[in-house]
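# I need the structure of the sequence given here:
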Amino acid sequence: MRKIRLTAVVVGLALAAIPMSAPSSTAGTAMESHCLTMKNRWFPDGNFTAYADTFCYNPIGWGPGDDPNWSDNSGDFRTTDGSSAMSVLNTGWGAEADVVAVYDYANYDFAGGYRCLGTGDWESDLSNFRFVDPNGNPKGPMARAISSHQWVYSSGCAAASWIGLP
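Take a look at the predicted model:
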């Protein structure tokens, strides 16, 4: 009986030593923290960055300015950058227009929808989001669909347009 109690105590202590975590996997948490690492590395540099892969890996373009067409040869995003973003990061520095609006269509066209990203915010996986129209109605998926972006005032973003809302 003593061996059983001793074994139970040892097993209990071993289980107590195992950290309890959120439902996400350790790998997912480590991957997610890469966006935070990028934010901490660059904030506040005044830039908006888009990445080809989820979790803020493989930057495709970055810069402090607007870009009306990610698929042309001007601006911070060029030719193959259009419709290739899987994650985004705003390391703007808090100027008046410190929110980034991303659009499905070139030239900041609302017809395909848009979303806004606040200062210091990121989205690690755009496949979880859809663009919305100015009234908050869902449009097409965001993953590999951004075609333009511009810096705007937060007042220019509808309540349902913020990235982070499904």
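# CA atoms for contacts and neighbours, from now on please.
Fine.
# next, the contact list for the one residue sitting closest to the centre of the chain, please.
By Cα atoms, centre = their mean, the chain has its centre lying nearest to Glu123, at 1.3 Å. Applying Cα atoms under 8 Å, 6 or more residues apart in numbering, we find Glu123 in contact with 55, 87-89, 163-164.
# state the distance from it to Ala145.
Taking Cα to Cα, to the nearest Å as the measure, Glu123 falls 14 Å from Ala145.
# check Asp98 too.
For Asp98 relative to Ala145 (Cα to Cα), the value is 22 Å.
# please apply the same query to Ala85.
7 Å.
# now the second one, please; I'll put the structures next to each other:
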Amino acid sequence: MSAYAQLNCDGFLGMAEGNDLNWGDNAGSFRGSDAYSASSVVNKGNYSEVKFFLGTGGNSNFHICLTRAEGFVRDLTDDYWLGERDFGSVNNAIASHRWVDRTACSALAV
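Got it, this is the predicted structure:
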């Protein structure tokens, strides 16, 4: 999967084949200021879903998933945590991700 700082997959932030449970640390594919900076994402992975989280650790209740079949989201400003507007926009709010089975997702990116 890869993430971008701008809409329409511009402003490359990073790419990951595996999990990265803290985009703001100095380990993994995403580092430092990458946390809370994504405005668009792509899933070209071998697994079905990539699950993005509001917090670090890859286990926050606030998540959204992107299927491989969907492929990409050009604009995260109209995607919301758990698919609910009340929980806030996913735009500039992703702090970690992990690969999961579809059954682990209750909200999908649109």
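# quick revisit: which one in the second structure is aligned with the residue nearest to the centre of the first structure?
For Glu123 of the first structure, the aligned position in the second structure is Val73, judged by TM-score structural alignment.
# how about stretch 33-45 of the second structure, which residues of the first structure does it hit?
Residue span in the first structure matched to stretch 33-45 of the second structure, by TM-score structural alignment: 80-92.
# got the end-to-end distance for the matching stretch?
First-to-last residue span, stretch 80-92 of the first structure, Cα to Cα: 24 Å.
# enumerate every residue touching Leu76 of the second structure.
7, 38-40, 89-91.
# quick check: closest non-adjacent residue to it.
With Cα to Cα, 6 or more residues apart in numbering as the criterion, Leu76 of the second structure has its nearest non-adjacent residue at 4.7 Å, and that residue is Asn91.
# now do the SS call for the counterpart of that neighbour in the first structure.
Under the alignment (TM-score structural alignment), Asn91 of the second structure pairs with Ala143 in the first structure. Under DSSP: H, G, I helix; E, B strand; the rest coil, Ala143 of the first structure falls in the coil class.
# pretty sure Ala143 of the first structure is touching Phe131, no?
No - counting by Cα atoms under 8 Å, Ala143 of the first structure stays clear of Phe131, with 9.6 Å between them.
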